[in-house]
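[1] kindly return the folded structure for what I paste below:
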Amino acid sequence: MLDAHNIGRSRPANPPVIRQLDEAAINRIAAGEVVERPASAVKELVENALDAGALRIGIDVADGGKTLIRVSDDGCGMTAADLPLALSRHATSKIDGSDLLNIHSFGFRGEALPSLGAVGRLTLTSRAAGAEAATLSVEGGRMAAVRPAALTRGTVVELRDLFFATPARLKFMRTDRAEMQAIADVVKRLALAQPQVGFTLRDVSGGEGRLLFRADPEPGDFFDALHGRVARVLGADFAENALRIDVAHDGLRLLGYAALPTYSRGSSVAQFLFVNSRPVLDRQLFGALRAGYMDVLSRDRHPAAVLNLQCDPQQVDVNVHPAKAEVRFREPALVRGLVVSGLRQALAAAGHRASTTVAGETLTAFRPEPRIYQMDRPSQPTLAQALHWQAPGFAEAPQARFEEQAPASDEPPRPLGAAKAQLHENYIIAQTASGMVIVDQHAAHERLVYQRLKAQRDSSGIAAQALLIPEIVSLSPADASRLLDAAADLAALGLVIEPFGGNAVAVRETPAILGRVDAQALLRDILDDLADLGDSTRVQARMDAVLSRMACHGSVRSGRQMRAEEMNALLREMEATPLSGQCNHGRPTYVELKLADIERLFGRR
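    Take a look at the predicted model:
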């Protein structure tokens, strides 16, 4: 137990002696930086295989990687003379040391293999073209002699008893299941980075080989291969609802797929970012991804994306951290701008499109427990059927709809169909050529007003209308100060406020496009947004947040009855407006159900 009297700094009785650490200790310390857990070892070994030009890579793991990690590849291999060098610290074939910025490979430090050999039992077996296979083992930093081996091609790296030489590290390992999940995540991330390469991951604990993950090499160009790999790794739903991203500017190019906003997730687990095909965990890139969806997602939802930023290696420093997960860009503002603008262009080009999963979730909510319907059983016609019996009170089949004139043959198709009814004074029911659409009138109109406000602001500024009698709003000192600090930005949005003595402000003009608004409620909502965004957020973000709040106040409210022409006008404007498939908070504005799905709900199929 610690004695409180002994806590603190004290002068040592004897001055410390500076010593040169031996090679084994140096390698064990290096291993602590490079190999944090079994997943780190898998990452380093698989990246070595990719650097060797492998097209198929197999990973076998036992007990969460604690007792065995074996990585086999069909790459270029090594000769017997290369093996001792490969296990020597700071020896690498990937750079010559003259330029640490011109790096085209995953690895370049020459630390992974010697570090693993320092803390585990490592065996390296390899065969280069035109040479005989050879093997070399190292245990706790002690290297054995090179011996002949049997191997057709490529390299096999086998690591047993990870951290046996540093048993204290084993106490910090998690359960076998958790470590295996971390390994699977690493393999999937690398599989997304290299869609033309095949990967298999097996759990060989207890001697039984259980396939955990398999991704065969994908054919086609980069986008075809990546789309196939995305479907395999992240699921068909992601691939079906992903938008192709391909933008370039000033030597930078962003490629990949980003999902529709209505396919958002509750966490960032479906975000995979790469720089020159290197998986990275870079705060700046993740922040740019978030900013690209700022207009279409609420703060508690996260976009899904697989994006690869290609650039000249001279423009990015990957030598920031031993694990090489962090990078530093020479022109970070240029990178951020490309990511944000590329995502916004793709989202805008998607128009009114919403993710297909919205319909699937709706059908799941509708679908009852399986049952056998009477209509499905073979039976003889009943007496009522034979006499064409009708229920009392109905002269004919009941109907509840309004009819509209059919569109002319030369009119363009209507993806959102024709309005047929309004339910609960909030939901518009429209019939399409292949099914039906249910529209949330408030959410849809909120998005339309928001897009109009932004277009008006960007073109000529938002027109304001003066109030006949200014509205006085009393606030707290902090709120009044925050609001008046943003007065210039608000004026550009058509909302003119002035101090009115004490802690009150006077609202003199409001955006004309909104018509009559409750100024006090609008100001309080704007204050909430400004407080949430904070002072570090760019002015543009603050203005967009205010516009979004204004749009909410100026949109068609729930509970309002709409005429047929109003509903159809709303549908037509949705079809012509970018991002109208989701409201400003990322929720869907409409659900589309195909006729075949509706028929299945009633047991017709």
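
[2] from here on, contacts and neighbour counts on C-alpha atoms
    Noted.

[3] list the contacts for the residue lying closest to Arg367 once chain neighbours are set aside?
    Ranked by C-alpha to C-alpha, 6 or more residues apart in numbering and with sequence neighbours excluded, the top spatial neighbour of Arg367 is Leu601, at 6.2 Å. The neighbours of Leu601, taking C-alpha atoms under 8 Å, 6 or more residues apart in numbering as the test, are 363, 366-367.

[4] please generate a structure for the following sequence too, so the two can be compared:
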Amino acid sequence: MEVERRIQRLPQSVVNKIAAGEVIERPASVVKELLENAVDALARSIEVDIEAGGAELIRIADDGEGIHPDDVELAVTAHATSKLQSADDLFHVRTMGFRGEALASIAEVSRFKLRTRKAEQLTGVEVDIEAGILKEPRACGCPAGTTVEVRQLFVNTPVRRKFLKAPATEFGHIAEQFTRIALANPNLRLLLRHNGKTVYDLPATSRLSERLELFYGTELADKLIPIEAEAGAARIWGYVAHPSESKSTRKGQYLFLNGRWIQDRSLQHALGEAFRGLLMVGRYPVAFLFLEIPPDDVDVNVHPTKSEVRFRDNQQLYRLVLSTLRTKFLSMDIGAGHRLEAGSEPRPSTPPAAAGRQRQAQQELVSWANSALAGWRPNSDLADLKAKVEPPRVNWPSPVTETVPGANAYGESAFDTTNRPGDAAFSGEHADHVSDDRRVTDADSAEVASPPAAQSSPIRHVSVDESRAGPASADAEIRAMQVHDCYLVIETTQGLTVIDQHALHERIMYEHLRRRVLAGGVEVQRLLMPIPVELSPREAGLLIDQQDLLRELGLQVEEFGGSTVAVTGYPVLTRKTDPVELVKGVVEQLEQTDGKLSRRDLLDSLLHMMACKAAIKAGQRLSPEEIETLLAQRHLVDDAHHCPHGRPTALTLSRQELDRQFGRLG
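    Predicted coordinates for the structure are as follows:
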């Protein structure tokens, strides 16, 4: 007989676990809550120590007001707070936190320790909580402020612990939360360490642009456009980046409301509308915008993490964002680029104090590279070894610098490898990094590149039937011409075909890369000197997390320190693409997928991106030999009618349509 289930009050420990499930999703959630508490405590300096992506240790120490000794036990109790006195206070909230849930929720699912001392007290107080069980507080010596240690997160909820990602990924999420607090509070000195290594050491500053430069580098900082406007009681200030710095996702958009990072679709839409006509489809602007409105005009108590809010007059803010940005763009030559000028810094309503900052030098890279090469010694048998692994070379009189295995099948070596406008960044800046060492398969070693046509030969004209039947033979002719350095026009038996040179070459490169990956033989250009790429910690985490997958594609990256990765090798087929640009393209692709794709689909998505970057571009002038080779390669791919993204590679205008347009029919 089934026992009747009666309604009962849940134990407080179960209530806390449920609350923890809403508020504490992963280690980054703990960091967010504790950082917000430190900001509310009026701290001037905050230090964050992380171990194993936050799964083993999260320690946050601040020099804020501290907690009164008599309130320590209450501070780790659910729904106990000093930030609210009545329900009306919910509509005048000026602090980051106010519910009093965070510490109790965190303590319920970890080994928790809190040490605190107010400046006027001689000794501090320490309290331990073991998986929700509170131990007796005791006196301790500690600096003024509060230090919270969270060890073995989800220790008593093993199912939740299993859902944690790799440490690099989890730390990436932590670094993102750290970034949001750091951008919202440039007046604070902030330090972030992971496994004992300093990732960020940010001095307090009165200039937001200085902090942005520390996070995103001078390249972005030099293209920031200052924004500032007011409308009634509302105020907006901050920066947007030049359209050339757009991203493939909205992750470069930071919106802050009264110092709190928020997500709001309406404001993001206004931002996108302001950039309409300045960005390509699928690209999103980079922005760091700060909104200041009276607290009673917004309800922040509508989301467990307070990342979403409800405005009293949403349309007013929408118009403020849209009109401010459009007015700014109309007042400047947005197409010519922009460099931030001294004195153009927008200011928050209460300017914080200033301080300085020094960047790390490249010496770390040199010492890292030296240690990586320290075990190498000259070998008298090196020449014999290279003779065994290197594919045979044929010194054809052409601009091609080196034979690429497999070039006879896809004709990559027939394309001019001399510097074109898009190649300058790589060929100049990173040329000295290149090594002759390559990984090839046995099948590749037997392949020899086809000789290019003589430089002086014009495009040959042959029968149309031959050009339609298959690859052009030595005597075949292809009637073709390049239009606007973008399209190829050829004659067919049915009429005219117009080919998008980039789309066709992208399809060819994609098929070639895909077959190489399936065969396990992607040719790799190894580098004598690794190329450093500065990323955000979250981006670096995404990249390192997919190291093995990227190695299958021929892209070799290693952790270098902090949020910097080092490129040690890249696919030969992408040799005309700047490795830094290639890595950043991979990062954007990983951000777009955001773990939602299977390994196979992610691999295919990355192949699409790499083929796109390696293919010849619209606006690139091709020689007659290059045109001929590209057209001949159409017959070597499975689907020459569409690029990997689904766009058509060619459009056909029939002879009948031509005759009809010129009035030759009936």
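
[5] mind checking the TM-score on these two?
    Taking TM-score structural alignment, normalised by the length of structure 1 as the basis, the two superposed chains have a TM-score of 0.56; 357 aligned residues with a C-alpha RMSD of 2.5 Å.

[6] would you turn the contacts of Leu601 of structure 1 into TSV with secondary structure?
    Written out in TSV, the entries for those read as follows (DSSP: H, G, I helix; E, B strand; the rest coil):
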residue	secondary structure
Leu363	helix
Phe366	helix
Arg367	coil
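
[7] drop anything exposed from those residues.
    Buried members of the contacts of Leu601 of structure 1, counted by 16 or more other C-alpha atoms under 10 Å: Leu363.

[8] and the contacts of Leu601 of structure 1, which is closest to Arg232 of structure 1?
    Leu363 (24.4 Å; C-alpha to C-alpha).

[9] His321 of structure 1: what secondary structure?
    Taking three-state DSSP as the rule, one finds His321 of structure 1 in the coil state.

[10] counterpart of it over in structure 2?
    Residue-level alignment of His321 of structure 1 against structure 2, with TM-score structural alignment as criterion, gives His303.

[11] show me how far the one helix or strand Met610 of structure 2 maps to is from its chain's centre.
    Using DSSP states H and E, Met610 of structure 2 falls within helix 599-614. Taking the mean of its C-alpha atoms, helix 599-614 of structure 2 sits 16 Å from the chain's own mean (C-alpha atoms, centre = their mean, to the nearest Å).

[12] go on, stretch 302-315 of structure 2?
    Counting by C-alpha atoms, centre = their mean, stretch 302-315 of structure 2 is centred 27 Å from the centre of its parent chain.

[13] again, but for stretch 140-157 of structure 1
    Stretch 140-157 of structure 1 sits 40 Å away from the centroid of its parent chain (C-alpha atoms, centre = their mean).

[14] for stretch 232-244 of structure 2, same thing?
    Taking C-alpha atoms, centre = their mean, the mean C-alpha location of stretch 232-244 of structure 2 is offset from the chain mean by 22 Å.

[15] what range in structure 1 matches it?
    Going by TM-score structural alignment, stretch 232-244 of structure 2 sits over residues 250-262 in structure 1.

[16] coming back round to it: could you check how far the residue nearest to Arg367 of structure 1 is from Arg371 of structure 1?
    In this structure, Leu601 of structure 1 and Arg371 of structure 1 are separated by 11 Å, where distance is defined by C-alpha to C-alpha, to the nearest Å.

[17] hey, what's in contact with both of the two?
    Once C-alpha under 8 Å, 6+ apart is applied, it turns out that Leu601 of structure 1 and Arg371 contact no residue in common.
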